[in-house]
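**Student:** When you get a sec, could you give me coordinates for this:
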Amino acid sequence: MSPPQPTLPIVRSEHGSQYAQLLRLVKAAGLLDRRPRYYRWKLAVTAALFLGGWAAFVAIGESWWQLATAAFLAFVFTQLGFLGHDAGHRQMFSSRRANYVVGILHANLAIGLSYGWWIDKHNRHHAHPNEEGKDPDIEIGALAFTAAQARSRGRTAAAVYRYQAYLFFPMLLLEAVSLHLASLRALARRTTRRRGWETTLFAVHVAGYLTAVFVILSPLQAVAFILIHQGLFGLYLGCSFAPNHKGMAMLHPDDRTDYLRRQVLTSRNVRGHWLTDFMLGGLNYQIEHHLFPSMPRPNLRRAQDMVRQFCHAHDLTYCQTSLLASYAQALRHLHTVGRTPSPAAA
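**Tutor:** Model (predicted):
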């Protein structure tokens, strides 16, 4: 038998206006207003950390102490990724061009990801969270998020899926490499807008990164630096996104759940404080972020009580848990799905 999958309730159309009610409350509180001063400060501090990290890299020179620099830069690269994410949702500035410039500089130039490719992928995720066949974040061949996926990909994949809960965090060490390669493929296929700028900045990043590492470090140190830096970058990035939807309700392709429930019931918040907000880039307020993608990051915490009370008033489950508990829930889901009988045994 297939493991039970959480499903969303079928909701009648009269509930569709509830989101409009919540949106009016949020707008009236000024929570969708831009916070340019916050973002200018955030951009300046993160840029200083980025430049400082590479200045330290040059100053230290050929040394195994550079592995500590690699770990620090993995942290900074992820913080740059969070800013690219905010720019992609136009949270920073009212000008579309300003958000785009920030996004492409942080993604393509600073960390080596195609901004245009990621925007397309991420927008599809927001439109169809946890929806089979439509959410690219659950259409990953290396993992099965539903029983149907586990059964349909053959015996070899099914054998791997049986252990996917144990392999999940080690696989995140390869996440950055996977994103770099996906960006390269997207640019090569010419599927991104403003491909010329994206390709140029991406190439400058790759050339500058590899030149700096292999010129300053010995070959063995250079390889070790890249492995540590890219591995920890992928792990940190993956651990920041993993609590958001994994193990939450899955949507069937023909589901007609309304927008409010689609976003709330497929998302999970992570309980914490200012340090949690900083380390997870505001993604710990995943429910609020999915309901209002353009809401500036510092306003998400302020919106939380309003959204939670609204959900409770309308008998809508609002999921919030600790960071460790969120990982445990995600891993339990992966374990259950991975134990789905193989195609031959089903």
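
**Student:** drop to CA atoms for contacts and neighbour counts, all remaining ones
**Tutor:** Noted.

**Student:** and Ala150, what does it touch?
**Tutor:** Listed by Cα atoms under 8 Å, 6 or more residues apart in numbering, the contact partners of Ala150 are 144, 157-158, 161, 337-338, 340, 342.

**Student:** how about this one, so we can line them up?
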Amino acid sequence: MAISDITDYAHLTEADVEALGVQFDAIRRDIEASLGEDDARYIRDAIRLQRFLETGGRALLFASWFPPAWFGGTALLGTAKIIENMELGHNVMHGQWDWMNDPEIHSSSWEWDIAGVSAHWKQTHNYIHHKYTNVLGLDDDVGYGLLRVTRDQRWRPWSVGNPVYNLLLQLFFEYGVALQHLELGKVTKGGVDRVEFVRRGREVLAKVGKQIAKDYVVYPALTGPAFPLTFTANLTANMIRNVWSNMVIFCGHFPDGAEKFTEAEVEDETQGQWYLRQMLGSANFEAGPVMEFLAGNLCYQIEHHLFPDLPSNRLREISVRVRALCERYDLPYTTGSLPVQYLKSWRTIAKLALPNKFLAATADDAPETASERKFTDPRPRIDPATGTRRGLETALRADAQV
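**Tutor:** All right, here's what the predicted structure looks like:
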């Protein structure tokens, strides 16, 4: 089952974990002390680029009856929506730019260009997901109440639809985000106050209605006879954004090595243990500068989970120090190419559509699920010949070779 003793699983002592926490705190202080005009220029340039692409895309769609204009306008608009969603909306609402005291890009005032309500998302994502990352029963992002992504989740007959649910979630991801805060699963069990549910529901309907009116009525109507073509261009651009956002998020949370945890693990959790859980519960993918930007720098999901409110443009720099700490403590740094990480996520979703009896590994040592019980002796050891640490990374490699 999921990890219930993260210190044992990580092959660290309690002193090691607290020392690791102190070093992560030092990274935070260093970055915060160095924030300045270069960082402010970065986010302002990102905003200008996003607005330029959106304006250019919508302008081209006035000639959407001309195929190159339709394709060009759709591509520009889809790219603009990706940037607004990933590099701007997600990161601004994390408070990454609040230190600038600029009301335009402050977490308290930003409303992003998707169907989800910003205030709802900040509760479900910033608070619940980032505080209880991958903790079963506390973090609704573990499958979003829809997908079975770990053997710790009970198999039910409707689980056979896992791949279909994921495909639909990809295409209409913004609506999944909009519905998440409504906690529909809890509503059916009477676990949500009815008055509160109605209030949230009205806010969701208002935001969804606004988005539908903007993208599928107002903007297409402005192009006159090209209305049907502009409508389909807007729909396509939104789906481009939805699929890309879903891909980036899934690559950060569901590939092999992004571990799950039990509620027992967060009882009396120290800051060092929290850092360790964030690191072991997340995964990165490799990207160049352009892909980094389009991913909102969430190709550095590990670093983002360690420091969710530090500016995204600094995550590459932070990753160098995080990797060094992983090497020092012999901890895994889970990363891979985007296609590999994404296919691993899909593989997990597809195979967990089946009951456990049809799966080969156990719930403690499957690629997508691990725990301290997979090791017979998880305690940290020092190689007597070299004096180097033999920890979790070494143990995982040895286990893979058996």
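
**Student:** now what about the TM-score between them?
**Tutor:** Aligned and superposed, the two chains score 0.80 in TM-score terms (TM-score structural alignment, normalised by the length of the first structure); 327 aligned residues with a Cα RMSD of 3.4 Å.

**Student:** quick one on the thing from earlier: among the contacts of Ala150 of the first structure, which are in helices?
**Tutor:** Those of the contacts of Ala150 of the first structure mapping onto helices are 157-158, 161, 337-338, per DSSP state H.

**Student:** For these, which two are the farthest from each other?
**Tutor:** Ala157 and Val337 (12.4 Å; Cα to Cα).

**Student:** More neighbours: those two, which one.
**Tutor:** Each of Ala157 of the first structure and Val337 has its neighbours counted (other Cα atoms under 10 Å); Val337 has more, 29 against 19.

**Student:** and the more buried one, what pairs with it in the second structure?
**Tutor:** Taking TM-score structural alignment, the alignment pairs Val337 of the first structure with Leu352 from the second structure.

**Student:** one step back: now flag whichever of the contacts of Ala150 of the first structure is closest to Ala98 of the first structure.
**Tutor:** For the contacts of Ala150 of the first structure, the nearest to Ala98 of the first structure is Ala144 (38.0 Å; Cα to Cα).

**Student:** Tell me how many other residues crowd that closest one.
**Tutor:** Ala144 of the first structure has 27 nearby residues by other Cα under 10 Å.

**Student:** do you know how far it is from Ser240 of the first structure?
**Tutor:** 19 Å (Cα to Cα, to the nearest Å).

**Student:** for Leu167 of the first structure, same thing?
**Tutor:** Separation of Leu167 of the first structure from Ser240 of the first structure (Cα to Cα) stands at 17 Å.

**Student:** Between those two, point out the one with more neighbours.
**Tutor:** Ser240 (19 against 15).

**Student:** Give me the nearest residue to the more buried one, chain neighbours excluded.
**Tutor:** Using Cα to Cα, 6 or more residues apart in numbering and skipping the chain neighbours, the partner closest in space to Ser240 of the first structure is Leu280 (5.4 Å).

**Student:** Map that neighbour across to the second structure for me.
**Tutor:** Checking TM-score structural alignment: Leu280 of the first structure goes with Ala295.

**Student:** Wait, its match touches Met247, no?
**Tutor:** No - the pair Ala295 of the second structure and Met247 fails to qualify as a contact (Cα atoms under 8 Å) at a distance of 9.4 Å.

**Student:** Now do the strands in the stretch 301-402 of the second structure.
**Tutor:** Per DSSP state E, counting those that start in this stretch, the stretch 301-402 of the second structure carries strands over the ranges 365-366, 369-370, 381-382, 389-390.

**Student:** follow-up on the earlier one: for the match of Leu280 of the first structure, give its distance to Val217 of the second structure.
**Tutor:** Counting by Cα to Cα - Ala295 of the second structure and Val217 of the second structure are separated by 29 Å.

**Student:** Next, count neighbours for His314 of the first structure.
**Tutor:** What His314 of the first structure shows, counting by other Cα under 10 Å, is a neighbour count of 11.

**Student:** That one maps to what in the second structure?
**Tutor:** The alignment partner of His314 of the first structure in the second structure, by TM-score structural alignment, is Tyr329.
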